[in-house]
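Visitor: Got a predicted model here, sequence first, then my questions.
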Amino acid sequence: MRSIWKEIKLSSVLLLLGGSALLAFGLYNIHSISGVTEGGILGLTLLLEHWFGISPSFSGFLLTLVCYFLGWKLLGKLFLVYSFISAIGFSVFYGIFEQFDPLFPEIAEKPLLAAVVGALFVGVSVGICVRVGGAPTGDDALAMSLSSVLPVDIQWIYLASDLVVLLASLSYIPFSRIMYSLLTVLLSGQIIGIMQKIKLPGFAEEGELSQS
């Protein structure tokens, strides 16, 4: 078996970093100031904090660790390396963007626009990372893992996990706010699914990652 380091491609790394930078830019300039909540792991950590007082710093770390472990078992070492690159890239780029004021502060008063634009940023950025074979967040690792063993397209796995969390979040978040969140996760998931089908010469298909 070839060394894992020989399988890492510079073009893949550059795409992972580019996708991570775009994700960090969108989350900082759109989601962080719009008040539109999230589904998936982030939404679940907020739910656990509200009802059980469990800090997101603990629950988020634990849940993400479980998702990456599942991805490693199902998709292999190359997935883990690419995910590490994209996750670190996201953290670094987000830290950089935090040094500046948000570029679109007025979007906080336009939740519908924030939901649509935010979905575009998340869908395209995560779609790039997932298509190359890396998961910038635990949600992406879970979706990639399940799509590798289930006869279901990845966008529907995203939607299902987000819906479960958003429906549970109705226990403490107003319905009107949840609807904007539903719109953004629906759009972003579909965009990720579309990008997952784009053929990129030289890049492994998702199923091939498990052979690494």
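Guide: Looks like it arrived, so ask away.

Visitor: use CA for all of it now, contacts and neighbours both
Guide: OK.

Visitor: the strands in the chain, which residues?
Guide: In the chain, no strands are defined using DSSP state E.

Visitor: in stretch 168-184, what counts as buried?
Guide: For stretch 168-184, burial by neighbour count (16 or more other Cα atoms under 10 Å) applies to Ser169, Ile178, Tyr180, Ser181, Leu182, Thr184.

Visitor: can those go into a markdown table with extra columns for distance to Leu15?
Guide: Converted to a markdown table, these look like this (distance: Cα to Cα, whole Å):
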| residue | distance to Leu15 |
| --- | --- |
| Ser169 | 34 |
| Ile178 | 32 |
| Tyr180 | 29 |
| Ser181 | 27 |
| Leu182 | 28 |
| Thr184 | 23 |
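
Visitor: Select from the residues you listed every entry located in helices.
Guide: Ser169, Ile178, Tyr180, Ser181, Leu182, Thr184 (DSSP state H).

Visitor: Let me know how buried Ile107 is, in neighbour terms.
Guide: 19 (other Cα atoms under 10 Å).

Visitor: Same question for Phe97.
Guide: Counted with other Cα under 10 Å, Phe97 comes out at 17.

Visitor: what's near enough to touch it?
Guide: Taking Cα atoms under 8 Å, 6 or more residues apart in numbering as the contact definition, Phe97 lies against Ala24, Phe25, Tyr28.

Visitor: Give me the buried subset of these.
Guide: Buried members of the contacts of Phe97, scored by 16+ other Cα under 10 Å, are Ala24, Phe25, Tyr28.

Visitor: Which single one of the contacts of Phe97 is nearest to Leu63?
Guide: Distance to Leu63 across the contacts of Phe97 (Cα to Cα) is lowest for Ala24, with 20.2 Å.

Visitor: Might one say that that closest one is in contact with Glu98?
Guide: No - using Cα atoms under 8 Å, Ala24 is not in contact with Glu98; the gap is 9.6 Å.

Visitor: how close does Val185 get to Gly123?
Guide: 9 Å (Cα to Cα, to the nearest Å).

Visitor: Check Phe69 too.
Guide: From Phe69 over to Gly123 (counting by Cα to Cα), the distance is 23 Å.

Visitor: what's the answer for Ser34, then?
Guide: From Ser34 to Gly123 the distance is 17 Å (Cα to Cα).

Visitor: swap in Gly189?
Guide: For Gly189, the distance to Gly123 - Cα to Cα - is 6 Å.

Visitor: quick revisit: got TSV for the contacts of Phe97, with distance to Leu113 too?
Guide: Formatted as TSV, the contacts of Phe97 follow (distance: Cα to Cα, whole Å):
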residue	distance to Leu113
Ala24	18
Phe25	16
Tyr28	15
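
Visitor: ok, the residues you listed vs Ile128, which is closest?
Guide: Ala24 (13.4 Å).

Visitor: how near is the closest one to Leu48?
Guide: Taking Cα to Cα, one finds Ala24 at 24 Å from Leu48.

Visitor: With Ser12 instead?
Guide: Distance, Ser12 to Leu48, using Cα to Cα: 35 Å.

Visitor: Please compare the first structure with the one that follows:
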Amino acid sequence: MNTFFSIHELKNYAFIIVGSVFLALAVVGFFAPSELITGGTAGLALLIHYITNLTIGSIIVLINLPLILLGIKFLGKMFAVRTIITIILISVFIDFLTQIIHLKPFIIDDALGAIFGGICVGIGLAFIIKGESTAGGSTILAKIISSKTELKPGQVILVIDSMIIFSSLFILEDTGKVLWSIISIYITAKVIDVMLTGNLNKKVVYLVTQKTDLFKELIRNELGPQGTIIKGDGLFDNEDKKMILIVVKVDKLQKLRELVKKNDPEGFLIITEATEMLGRGH
């Protein structure tokens, strides 16, 4: 069981602090100066800030407070504590950068602000996720809605972020800024994926063929990866089937396609993403 001051928790808080700093820098250094929008409560806070000129940090706290109270029963005790700490840190860092040290914008340009702001948000959220926390807001709401419906949390977050971006059309009255904000959210998602799962330059390949012995030798000699032969039955004809499962580097995929086309035109090839690999032999 993790305690508040255990090594595991201290490591989580370190990740959360680093992530909160990156999020604050993204908002203050890139998004706010260019009047761009990001997703989640930070994006909603930016919209309200553009209208009311209230401090972004205080708006984030006000938005998240009822959501924390609403969602706390759906979260574990430590998870809830981490989320509250994360929200407070993000708010404090944003107001510190704007109100205390008066940080100057890193750049005032829609394109560069969207790109580098999206990268910073992605890095920040990835660290926060590694710290077993969330930035609050849409994630909490997504957990509640997904627990009561058949929707996945990611789908709920996408809907919420889309609503925030759509609302910005009426507030910013600048289609260009809205489009760059959408690009920024996409960049954020890709950065999170790379940081959490790694930028694996490999694909998972499934090859269904009657010539498994032949392809076993061809793959070993031509491509070199290790693999597994899976035995099964055909769904409709109930015949014995064999499938080769291998992990292949992207630059060797075309060679594999050529081998299948040349040696077994009837072979069935499926190629999917390898988002994460654990263990030896790869």
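Guide: Happy to help now that I have it. Because the structure is a prediction, the values reported are computed rather than measured.

Visitor: on that earlier part again, list just the nearest of the contacts of Phe97 of the first structure to Tyr82 of the first structure.
Guide: Ala24 (16.9 Å).

Visitor: which non-adjacent residue is nearest the closest one?
Guide: Among residues not flanking Ala24 of the first structure along the chain, Tyr94 sits closest, at 4.9 Å (Cα to Cα, 6 or more residues apart in numbering).

Visitor: same thing with Tyr68 of the first structure?
Guide: That would be Ala141: by Cα to Cα, 6+ apart, it lies 5.7 Å from Tyr68 of the first structure.

Visitor: quick one, what contacts the one you found?
Guide: By Cα under 8 Å, 6+ apart, the contact set of Ala141 of the first structure is Cys67, Tyr68, Leu70, Gly71, Gly134, Ala135.

Visitor: Now with 6 Å, please.
Guide: Cys67, Tyr68, Gly71, Ala135 (Cα atoms under 6 Å, 6 or more residues apart in numbering).

Visitor: Against Leu113 of the first structure, how distant is it?
Guide: Taking Cα to Cα, one finds Ala141 of the first structure at 28 Å from Leu113 of the first structure.

Visitor: Repeat that for Leu65 of the first structure.
Guide: Counting by Cα to Cα, the gap from Leu65 of the first structure to Leu113 of the first structure is 33 Å.

Visitor: repeat for Lys197 of the first structure
Guide: For Lys197 of the first structure relative to Leu113 of the first structure (Cα to Cα), the value is 27 Å.

Visitor: So these two - more neighbours on which side?
Guide: Leu113 (16 against 12).

Visitor: Spatially nearest residue to that one, not counting backbone neighbours?
Guide: The shortest distance from Leu113 of the first structure to any non-neighbouring residue, by Cα to Cα, 6+ apart, is to Ile107 (7.1 Å).

Visitor: before we move on, what about His49 of the second structure?
Guide: With Cα to Cα, 6+ apart, the residue lying closest to His49 of the second structure is Ile56, at 6.0 Å.

Visitor: coming back round to it: which of the contacts of Ala141 of the first structure sits closest to Leu163 of the first structure?
Guide: Cys67 (18.0 Å).

Visitor: Could you measure from that closest one over to Lys73 of the first structure?
Guide: 10 Å.

Visitor: More neighbours: these two, which one.
Guide: Remark: of Cys67 of the first structure and Lys73, Cys67 carries more neighbours, 21 against 13, as counted by other Cα under 10 Å.

Visitor: Surely that one touches Gly138?
Guide: Yes - between Cys67 of the first structure and Gly138 there is a contact under Cα atoms under 6 Å: 5.3 Å.

Visitor: And for the residue nearest to Ala24 of the first structure, the neighbour number?
Guide: 20.

Visitor: So it is in contact with Leu22, correct?
Guide: No - in this structure, Tyr94 of the first structure is not within contact of Leu22 by Cα under 6 Å, at 9.5 Å.

Visitor: where's Ser148 of the first structure relative to Glu49 of the first structure, distance?
Guide: Distance, Ser148 of the first structure to Glu49 of the first structure, by Cα to Cα: 31 Å.

Visitor: From the neighbour counts alone, determine which of those two ranks first.
Guide: Ser148 (19 against 15).

Visitor: which residues sit in contact with the more buried one?
Guide: So Ser148 of the first structure contacts nothing (Cα under 6 Å, 6+ apart).

Visitor: how close does it get to Leu74 of the first structure?
Guide: 8 Å.

Visitor: From the rest of the structure, what touches stretch 85-96 of the first structure?
Guide: Leu16, Leu17, Ser20, Ala21, Ala24, Pro136.

Visitor: OK, contacts around the fourth one?
Guide: Residues touching Ala21 of the first structure, when contacts are defined by Cα under 6 Å, 6+ apart, comprise Phe90, Phe93.

Visitor: ok, now how distant is it from Leu65 of the first structure?
Guide: Counting by Cα to Cα, the gap from Ala21 of the first structure to Leu65 of the first structure is 22 Å.

Visitor: same deal with the second one?
Guide: For Leu17 of the first structure, the distance to Leu65 of the first structure under the criterion Cα to Cα works out to 21 Å.

Visitor: what do you get for the third one?
Guide: To Leu65 of the first structure, Ser20 of the first structure is 19 Å away according to Cα to Cα.

Visitor: okay, these two: which has more neighbours?
Guide: Using other Cα under 10 Å, the more surrounded residue of Ser20 of the first structure and Leu65 is Ser20, with 30 against 15.

Visitor: Thr272 of the second structure maps to what in the first structure?
Guide: Taking TM-score structural alignment, Thr272 of the second structure has no aligned residue in the first structure.

Visitor: Now do the SS call for Thr272 of the second structure.
Guide: In three-state terms, and counting by DSSP: H, G, I helix; E, B strand; the rest coil, Thr272 of the second structure is strand.

Visitor: for Leu245 of the second structure, same thing?
Guide: strand.

Visitor: aligned partner of it in the first structure?
Guide: That one, Leu245 of the second structure, aligns with nothing by TM-score structural alignment.

Visitor: which residues of the first structure fall in helices?
Guide: Assigned by DSSP H, the helices in the first structure fall at 4-7, 10-26, 32-34, 40-52, 56-75, 77-97, 111-132, 138-149, 154-169, 175-196.
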